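> Quick one, structure for this:
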Amino acid sequence: MSSMTFGQKTFTPTPPEKGSFPLDHDGVCRKLMINYMKCLNVNKNDNSACRIEARDYLACRMDNNLMAREEWKKLGLELE
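Okay, here's the model as predicted:
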């Protein structure tokens, strides 16, 4: 018996648009991540209410080479 079904399209995975990023194994940005998650919880997952916390967390990741440096405008976090 074959495991292939006739007429079924094969799935071809594609990498993420921005590529992969390292995990924070050492917990360098853990406190900022927890602050962001708490903010989301308090604000019923309304991420627009947590822009400052998100920016702080992403700044930590960029400062510690856990993600590529990116302009805040491109991340949608350009604060006034």
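> okay, CA-based contacts and neighbour counts for the rest of this
Noted.
> okay, how far is it across stretch 45-59, tip to tip?
Using C-alpha to C-alpha, to the nearest Å, one end of stretch 45-59 lies 21 Å from the other.
> Would you pull up how far it lies from the middle of the chain?
Here stretch 45-59 shows a centroid-to-chain-centroid distance of 11 Å under the convention C-alpha atoms, centre = their mean, to the nearest Å.
> Another sequence for comparison is provided below:
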Amino acid sequence: MSGFGAPGGGAANYKPTPPERGSFPLDHDAECKHVISSYLRCLRRQNPPGRNNEECRLLAKEYLGCRMEKGLMAKDEWSNLGLEFGKTATGDSNVANTADASGSDMKKS
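Take a look at the predicted model:
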């Protein structure tokens, strides 16, 4: 009978890998909570679940823009984050305008 932590358990070979972009501060002051709440609601509304539509991607862009503005993550190009968009057909959308205003011209640091 082998117990937890016994030889041959396999856990000794596990080597964690660090996140690609390193660690970053949590949003303890809820500075970007309004945006992440909208993004999570958008994800829950998706049918089929897990679909990555443009509305949710724009909210993700707005959230990351908020984090960059508040110093909660390093500024980076949208293309490096997988969030580079062309002009949307609904240019008068508040989500699109806010996302574009949140730092589409940021320089890589």
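> Report the TM-score for the pair.
Once the chains are laid over each other, their TM-score by TM-score structural alignment, normalised by the length of structure 1 reads 0.83; 79 aligned residues with a C-alpha RMSD of 2.1 Å.
> now do the same end-to-end measure for stretch 12-22 of structure 1.
The separation between the terminal residues of stretch 12-22 of structure 1, taken as C-alpha to C-alpha, is 24 Å.
> ditto for stretch 71-82 of structure 2
The first-to-last residue distance of stretch 71-82 of structure 2 comes to 20 Å (C-alpha to C-alpha).
> Residue range in structure 1 corresponding to that stretch, please.
Under the alignment (TM-score structural alignment), stretch 71-82 of structure 2 falls on residues 65-76 in structure 1.
> Report the distance from the matching stretch to the chain centre.
Relative to its parent chain, stretch 65-76 of structure 1 has a centroid offset of 11 Å by C-alpha atoms, centre = their mean.
> Which residues in it does the neighbour count mark as buried?
Judged by neighbour count using 16 or more other C-alpha atoms under 10 Å, the buried positions of stretch 65-76 of structure 1 are L66, M67.
> Please apply the same query to stretch 40-56 of structure 1.
Here stretch 40-56 of structure 1 shows L40, N47, C50, R51, I52, E53, A54, R55, D56 as buried, counting by 16+ other C-alpha under 10 Å.
> Show me what the first one aligns to in structure 2.
Mapped onto structure 2 by TM-score structural alignment, L40 of structure 1 lines up with L43.
> Hmm, its match is touching P49, no?
Yes - under the contact definition of C-alpha atoms under 8 Å, L43 of structure 2 touches P49, with a separation of 7.5 Å.
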